[in-house]
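A.B. asks: sequence first, predicted coordinates after that:
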Amino acid sequence: MKLKYKASELFCFLSIMVPTSMFFSQNIPPDSSTISEKVIDDVLIIGKGVIDVAKERETPIAVSIIKKQEIRDKGGNQEFPAIMKNTPSIYVNDATGYGDAKMVTRGFDQSNTAVLVNGQPVNGMEDGTVYWTNWTGLIDIANTVQVQRGLGSSKLAVSSVGGTINIITKATEKKASSTARFVTGNDGFWRTTYEYNSGLQGKWGVSFATSTWRGDGYSRGTKGSGQNYFLSIGFQPNQKHNFNFIIFGAPQNHDHKYYTKISDYKRYGYKYNVNQGWFHGKELLLRSNYYHKSVANLNWDWKINERSTLSTVIYGSLGRGGGTGGFGSKYIETQNISTPQSANAIPGSRNQQNGTINWDAIFDYNLTHNTDGIGTGKDNYIMRSSVNDHQWYGLVSNFNHKFKKHFEFNVGIDGRAYTGTHFQQAMNFMGLSGVSDNISTNVNGMNTVTKNYNINPWSSLFRNVSKGQKLGFDYDETIQYIGAFGQFEYVNKFMSAFIQGVISEQYNSRKDRFNYTPTNQKSKTLNNTGYNIKGGANFKINKNHNIFANAGYYSRQPFQNNLFLNWKNDVNPLADNEEIIGLEIGYELHYRFLDVSINIYRTSWNNRVETISNESINQIENRSGIDELHQGIEVELLAKPLKKLNIKGHLSLGSWKYNGNAHSTTYDSNNLSNIISEQDILLDGVKTSNAPQFSYGVGLVCKAFKNFSFDADLNRYEKLYSDFDITRVAGNTKIDLIELPDYFTLDVGASYTIYLDNSSLRFRANVNNVLNDVFMTYSKTNLKSGDKGADNVKFKGIDTANQVYFGNGRTWNFGVTYNF
């Protein structure tokens, strides 16, 4: 029998069988490496006038595209940010538990990388953080992700210091369809999903999706479970107006993993979790998260005439939930019996054989150290949850006018109103019937709490906790923001250029019911003006080559958490607007068989202030004058040597470091006039931490046989530096970081589709970190052998006393999707 294969099919088949398969990835689907407005036009309406989509060879920014099929295929049981790890200058640490992934863009963390969902900002109003645990449903509903590095194309005043992640979800789709999907994976993971699209039925259309998931987590004590829901109702009364209402949410519970000493990992295994414990024979985690964030928006696109449109979205978000932890002056024993225990450590509270928490010992301790079942914060230890409720409302409206020739003008407003309520409540009294809080600064005197509350994300959505049942703290943070933006754009067949500006006012205040008497609970309202201006141009040298450049200046208002000190109404005198200057130039080459983009960037981030509270010792540290300079080169390419083969590569070479020295002042948190210590922090030239400054990846996507495709990703990470602990730095001593070992990951996947009458069945399998490599993704400390507190024992060249995260070992997932 003769076997007949095309050359491309034979090449792909061999690439699966031989070790060269290590050098390939699937970041850009075979059919396209770009995105157009058709992605938006395929739905009825999602407020497309407020979504700033970067256009191929026109928008002068660095951008990478991840499309719907790749999101579904690569998602599996990974965290949503993980689908972006095959793009330049993106680093994802997802080894901490479901929903806890951290993403860094060009060396800037998530609070300085803007995340937009359908054009709406989702970074936390208080500190800019993105909590991916609230957005687990994006795996099921995201249609496209644009990774816009640098200033990005958004007209809003957003935290795009490192870049902008522009996520466009599904909405009310024009075509009728249904999809059922089941995914399973390592460590008990599974997710079921159902999607339905009615299509446009006259003037109306409906789409909805729902899913349920659970998993034990790769590491011990990282279980998670939740649901996702999505509903979109579209109404198209005529050719001039489109309306769409969307509501979605992702209620969930998941357990946390924390960084831990290398020596503890070596003793208890790489899956060890210091937060894991057992209570009356059942697993109980010290740190767990529960949250239900529901988002709703109403979109209206109005085609005023052939040249003018008005797009408006009104949105609201209701978030309820929090995270668990301990409450009281007592402590759980450390996980190393040879280490001297704190005088307040509860005897036997740590099982030294496996490192887990012995909650039964704490239960027994509380029974013998209380008065009539009522314990105290000083003498006992209970489980509490810190609640972080919020309501967030906003409006974005954009007017667009196209002039007769080449010119286009946009003007609009962006308003946001946010209130976050923070307090603690009892979760498990650990043998007590209540606890009296006498270690706080509550001016209203002693407070005895006798009610405990579960950590169910659904019941927390409507829960009301009375004032007398709150612990630790109880305050509101209110932020109001109003901004106006404008953009002028010029486009012809040879070039495109734009200039845009934003001016905004932000008002911040606090109401503290715990530390102040009723007449003094409201803080003063702080008012800060921010603005930014940016522009760029793209020149098409010919049909195959183009160059672009952009530049911008941001004056960004301080985050709420830096404006007020130590969880009180005391105003930070050092907090002022941060200054960001971004410059970038790029070159792109486009041929039928090859696409290449090269860009060089320089971002300076100046006048930063960091506030760090340590409640356990009643101290607060104020770091001021922190400047950073991030510059580098990025390369991205897509080669199509054969019809059924795509080869992709990316490279990021960065120089991210502190520029100049900073100053540290430590105060007594109960008396800010009492300065405990002052010192300069010699940071000049010190590398920034949390992301590798040199990384690259190569890969392939191969349609080996009919309806079958294979893909692989190889990513290499180098020059990853530790964080540092200022308390271990002697005065006027330069910070000396440690460099973590280089590492690489290899991920492979395969898809097979069966086409039936008016339906299809798609099978997908992924194996991540195929070689089960052991690597460190982050170090909290920078201890070297010989330092105080060091073990003087090394693992991969790093002292084992350092507290690190290890990345996940080999993981897998398999899914079946039925489209009908």
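C.D. replies: Arrived safely.

A.B. asks: C-alpha from now on. contacts and neighbour counts both.
C.D. replies: OK.

A.B. asks: and the gap between the residue most central in space within the chain and Met103?
C.D. replies: Centroid-nearest residue in the chain: Val130, 4.3 Å away (criterion: CA atoms, centre = their mean). Distance from Val130 to Met103, counting by CA to CA, to the nearest Å: 9 Å.

A.B. asks: re earlier: report the contact partners of the residue nearest to the centre of the chain.
C.D. replies: Neighbouring residues of Val130 by CA atoms under 8 Å, 6 or more residues apart in numbering: 110-111, 115, 122-124.

A.B. asks: now the buried members of the residues you listed.
C.D. replies: If you count burial by 16 or more other CA atoms under 10 Å, the buried members of the contacts of Val130 come out as 110-111, 115, 122-123.

A.B. asks: which of the residues you listed fall in strands?
C.D. replies: Among these, the members falling in strands are Val115 (criterion: DSSP state E).

A.B. asks: wait, which of the buried ones among the contacts of Val130 is closest to Ser198?
C.D. replies: The closest of the buried ones among the contacts of Val130 to Ser198 turns out to be Val122 (CA to CA; 28.8 Å).

A.B. asks: residues contacting that closest one?
C.D. replies: Contacts here follow CA under 8 Å, 6+ apart; on that basis Val122 touches 114-116, 130.

A.B. asks: dropping in the other structure now:
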Amino acid sequence: MKNLRLMAILAMLLPCVAMAQISVSGKITGSNQQALVGASIKIKNKGITVLSDNDGGYALNIAPGKYILSVSFLGYKTEEKSVDLSNNQTVNFTLIQQAFIADEVVVSATRASKNMATTFRDLKKAELEKNNVGQDLPYLLNQTPSVVVSSDAGAGVGYTGLRIRGSDATRINVTLNGIPLNDAESQGSFFINLPDLASSVDNIQIQRGVGTSTNGAGAFGASLNIQTTTRRDSAYAELNNTFGSYNTLKNTVNVGTGLINNKFSFDGRLSRIKSDGYVDRASSNLKSFFVSGAYYGKNDILRANVFSGTEKTYQAWNGISEEMLATNRRHNDFTYDNQTDNYQQDHYQLFYTRTLGSKFTANAALHYTYGRGYYEEFKEARKLAEYSIEPVIIGTDTISKSDLVRRLHLNNDFYGVTYSLTYTPKNNLNFVLGGAYNEYKGKHFDEVVWAQFANYNGSGSIRHRYDDNDAFKTDFNIFGRANYQLEKLNFFADLQYRRIYYSYFGINPNGDPAQQNATLDFFNPKAGVTYNINQTSNVYASVAVGNKEPNRRDFTDSDINSRPKHENLVNIEAGYRTQFGNLSFGANGFAMLYKNQLINTGKLNEVGGQTRQNVPDSYRLGLEFDGRWQINKTLSWAATATLSSNKIKVFEEYIYDEDENPAVPLIINTYSNTNIAFSPSIIASSEINYSFLPNAGIALLTKYVGEQNLDNTSASSRTLSSFFVNDIRLSYNTPVLGIKNVNVSLLVNNVFNTLYEANGGTYPYLFAGVLERTNYYYPQATTNFLLSLNLKF
């Protein structure tokens, strides 16, 4: 706790620290001497960026020294100049229009720009590469504001969890190049299906809250807008290899042709990741590839991406009990040899972008995803009737229960089109019209592949299908957004209409299994204003509305009369962003006001199925800080902090005794102003980087997550304790024997051997009339390492 207080005090003192400053200013124009408004002026390798104003002007204050200024503007070639600042200087830039357009226009329709009144963070390729040594993509986001990550296997490989502002993956919209990644039915994003995706990612924008209009599932906590490989002008080859604790192994090969004849490029990646996991038997065997080819014309881009991932993981889904946690943190309840999850997902994407004169840019994309797989599990003494199997009669004995092995299958197809049209009639005005139409077909079927009773019939195995149902979903949305710069004010308005049709195998009003359907229409307006105090500072405020449909289980476990309502969110954001000299930071407040948020209450529906229930009123209120200070040429510090209050105004908990009367709750507890589960009131991070040699550095990465409730009762006996974890990263770069760069890095996680759990759960039950509650947890790895060798040719 003392360390946390120190971090908080130092973070608050950041804006108060000042150094002797030199001013560098100038003007950014095109070759026709027209001012370029919103051009990005960056001091390379310092994390300092400003935008040009309405006259194309800019100004920076920075400590004396030698720097490289880099200026970029969409549609123009990036220009760099070296400056030696010993006194105030004027440095002007004249940018030359590119012979071809940049890949960034593919994702620009669903992204926030620097002056937009949206709370966001951009992660570039270089920042992602620093920690990309084998752990899943959520772990590369761990040092960004309001993020909490967890791992079922404990070491960051295999199934991992991501929460932003307390919202889980089902409430985080994820797009790959503007194409939805979230599963259409569960609405979660499973990065395990795309292992080592980060090695093919160029940049990520994280928008917290509702954010701008996007495609796919509603963003109730955040959205991740991921852009994969973009143009690299020179040919390259990279070999990346990692070995670490728990027999973790990562091998990646990246190759690319660079730009051929100034028109074509081809890129490819092949990866595999293996790990035994921190938890017993929680192994992972992951493989993936990524191939991309592009054509660059003067006015258009045509790009095709094909990528795929396969995974086989031994299950660690159940966590471990509170009692076992004290004696064997690595315990795994599962012991059946093939208690595994097996899945493959193939993605096909085709993009076409064209500039239509100087004012219009059009984007269109076709996509198709094919997923298939199953998970297998051993079940002990199960009722045969649950699997539509007749009792086995042997002599005078009737066998109605049996040990068995079952497989739960999912085969699905997801395909559609996304599009956008950008119109920029003036430098200070632009319009975006965009949207998507997608279809999903899901085939769910389950089978018993072995049962003990089958031996009585002289057979060692069976293939008995006991459940078979299909789902079909369409998702259409269209949005329009306008940005207008009026002197120091920037206004934006964003309107989206979304229509969903869902057909599924569920329950009719009579309680009988039957094909059912639902249609939902959503209107999601957003608006905001930014006031530019000067060229390096602004304040902003926005309000956005989001709506989100229930997930598959909400539909299938209810009939049309008991079906939960859709969720609604009003998101208010206000913040301040500034940059002066070697210091940049942002501070913002947020209010996320929910109507009919869906949560687990323990309530059963008419046929005894577990359902989530709508809570009329709940909210998240918080403050976030995100800052970076380049203390000197060799030392930098980045820090984030979130303070929040996350409450449900009235929560009712239902508890049943399934052996007595499973249709009637025996206990109903009512709680007022209670905490939302898995929503810590404090989240903080720190990253201190020190370059002790010109090509060698060390970093201390720190993460603090406050106490979290396992359910929505605020009970102190059902919590995840706060944790304070530190990692150390060592890196060394040098060219050797014609190799452009040899990078050796060592990531030591949890250096102080902290015992902590980042995820868990709880459930109540009645036994002989007595209320019992059971907690379970997902312990995270103690001190462990990942050593990598990366070669760039």
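C.D. replies: Now that the structure is in, tell me what you want to look at. Treat the numbers as computed from the prediction; the structure is a model and nothing was measured.

A.B. asks: follow-up on the earlier one: of all the contacts of Val122 of structure 1, which two lie farthest apart?
C.D. replies: By the measure CA to CA, Leu116 and Val130 form the most distant pair in the contacts of Val122 of structure 1, at 10.5 Å.

A.B. asks: just tell me what Ile167 of structure 1 corresponds to in structure 2.
C.D. replies: Taking TM-score structural alignment for the superposition, Ile167 of structure 1 sits opposite Ile226 in structure 2.

A.B. asks: contacts for the helix or strand that contains that match, please.
C.D. replies: Assigned by DSSP states H and E, Ile226 of structure 2 belongs to strand 222-228. For strand 222-228 of structure 2, the external contacting residues (CA under 8 Å, 6+ apart) are 107, 110-111, 164-165, 167, 171-178, 200-211.

A.B. asks: mind redoing it with 7 Å?
C.D. replies: Counting by CA atoms under 7 Å, 6 or more residues apart in numbering, the neighbours of strand 222-228 of structure 2 from elsewhere in the structure are 164, 172-178, 200-210.

A.B. asks: what's the mean distance for it versus structure 1?
C.D. replies: Between strand 222-228 of structure 2 and its aligned stretch in structure 1, the superposed structures give an average distance of 1.4 Å (mean CA distance after the TM-score superposition for structure 1).

A.B. asks: what about that strand, distance to the chain center?
C.D. replies: 7 Å (CA atoms, centre = their mean, to the nearest Å).

A.B. asks: just the buried residues of that strand, please?
C.D. replies: Within strand 222-228 of structure 2, the residues scored as buried using 16+ other CA under 10 Å are 222-228.

A.B. asks: show me which strand runs longest in structure 2.
C.D. replies: Across structure 2, the strand with the greatest residue count (assigned by DSSP E) is strand 401-426.

A.B. asks: on that earlier part again, closest to Asn228 of structure 1 out of the contacts of Val130 of structure 1?
C.D. replies: Val122 (17.4 Å).

A.B. asks: could I get the contacts of Val122 of structure 1 in CSV, plus columns for distance to Leu471 of structure 1?
C.D. replies: Shown next, in CSV, are these (distance: CA to CA, whole Å):
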residue, distance to Leu471 of structure 1
Ala114, 34
Val115, 33
Leu116, 35
Val130, 26
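
A.B. asks: tell me the one of those residues nearest Gln521 of structure 1?
C.D. replies: Gln521 of structure 1 lies nearest to Val130 out of the contacts of Val122 of structure 1, by CA to CA, at 29.0 Å.

A.B. asks: could you identify the helix or strand that succeeds the lengthiest strand in structure 1?
C.D. replies: Under DSSP E, the strand in structure 1 containing the largest number of residues is strand 619-642. If you walk from strand 619-642 of structure 1 toward the C-terminus, the next helix or strand you reach (DSSP H and E) is strand 645-658.

A.B. asks: give me the stretch of structure 2 that that next one matches.
C.D. replies: Residues 635-648 of structure 2 are where strand 645-658 of structure 1 aligns, taking TM-score structural alignment as the criterion.

A.B. asks: let me know how buried Gly431 of structure 1 is, in neighbour terms.
C.D. replies: By the other CA atoms under 10 Å criterion, the neighbourhood of Gly431 of structure 1 contains 20 residues.

A.B. asks: before we move on, which element is the nearest residue to it once chain neighbours are set aside in?
C.D. replies: Computed as CA to CA, 6 or more residues apart in numbering, the closest residue to Gly431 of structure 1 that is not its neighbour in sequence is Phe363, at 5.1 Å. Phe363 of structure 1 is located in helix 359-368, with elements delineated by DSSP H and E.

A.B. asks: what are the buried residues along that helix?
C.D. replies: For helix 359-368 of structure 1, the buried set under the neighbour-count rule, 16+ other CA under 10 Å, comprises 359-363, 365-367.

A.B. asks: same list (these) but as JSON lines, adding distance to Glu173 of structure 1.
C.D. replies: Output for these, formatted as JSON lines (distance: CA to CA, whole Å):
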{"residue": "Trp359", "distance to Glu173 of structure 1": "51"}
{"residue": "Asp360", "distance to Glu173 of structure 1": "54"}
{"residue": "Ala361", "distance to Glu173 of structure 1": "57"}
{"residue": "Ile362", "distance to Glu173 of structure 1": "55"}
{"residue": "Phe363", "distance to Glu173 of structure 1": "55"}
{"residue": "Tyr365", "distance to Glu173 of structure 1": "60"}
{"residue": "Asn366", "distance to Glu173 of structure 1": "58"}
{"residue": "Leu367", "distance to Glu173 of structure 1": "60"}
